[in-house]
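Engineer: quick check, what structure comes out for this input:
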Amino acid sequence: MSKPKLSDEEITQRGKELYDSSIRPRVETPENIGKIISINVETGEYEIGDDLLVTSLKMRTKQADAALWSGRIGFNAVYAVGGTLFRAIG
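Structural biologist: Predicted coordinates for the structure are as follows:
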């Protein structure tokens, strides 16, 4: 597997921009709140599921070297270690 062409900072920036500008309105529905989304920041394709590893692996089957950004739909982070997840308000 080759290394993504983008830096971690570029992946984060593109992922957040894609999510906020075009994906959020389609996926932030009551049935998806709290689920994980993994986004290929180069193509805009995404997978939604209950598990970060599963959504990432599904994206990697489509493109092995995909630059992926992941988030928890409706929240400020995927996981909270020693803290609390906060519900993101649109």
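Engineer: drop to CA atoms for contacts and neighbour counts, all remaining ones
Structural biologist: Will do.
Engineer: checking the spatially most distant residue from the centre of the chain next. Helix, strand or coil?
Structural biologist: Among the residues of the chain, the one whose C-alpha is farthest from the average of all C-alpha positions is G82, by C-alpha atoms, centre = their mean at 21.6 Å. The three-state label for G82, taken from DSSP: H, G, I helix; E, B strand; the rest coil, comes out as coil.
Engineer: one more to put side by side:
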Amino acid sequence: MAHPRYSSAEIAERGQALYEREIQGLLTAGDRGKVVVLDVETGAYELDTDDLAAVRRARAKHPEGAFYILRVGQSAAYRLGLGT
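Structural biologist: The predicted structure is shown next:
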């Protein structure tokens, strides 16, 4: 979904930088595989095993937020494909 203030590339760039600088060091091995929903404007984030729950909480707190979503310890939040 488009955001009125940022392009998708800007959200990804800002989100990844903020995650690496502010959040990654706070997470533990027990957080691996959880989803982080990060507001790239405020730095506020939600962490949960349930991605939809994390998104709903983030949007409830910051309805106009620009959100970057990632899965802790993985290069992508989601994987698409038919492989086993």
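Engineer: find the centremost residue of the first structure, please.
Structural biologist: S70 (2.4 Å).
Engineer: what about that residue, which helix or strand?
Structural biologist: Taking DSSP states H and E as the criterion, S70 of the first structure maps to strand 68-72.
Engineer: contacts for that strand next, please.
Structural biologist: Counting by C-alpha atoms under 8 Å, 6 or more residues apart in numbering, strand 68-72 of the first structure makes contact with 11-12, 15-16, 33-41, 52, 56, 77-79, all of which sit outside it.
Engineer: E47 of the first structure versus the residue nearest to the centre of the first structure, what's the distance?
Structural biologist: Using C-alpha to C-alpha, to the nearest Å, we find S70 of the first structure at a distance of 10 Å from E47 of the first structure.
Engineer: can you check which residues contact both of these two?
Structural biologist: Contact criterion C-alpha under 8 Å, 6+ apart; residues shared by S70 of the first structure and E47: I37, S38, I39.
Engineer: which position in the second structure pairs with the last one?
Structural biologist: Aligned against the second structure by TM-score structural alignment, I39 of the first structure finds its counterpart in L38.
Engineer: so what does A76 of the second structure match up with in the first structure?
Structural biologist: Alignment note (TM-score structural alignment): A76 of the second structure maps to A77 of the first structure.
Engineer: thanks a lot, see you next time.
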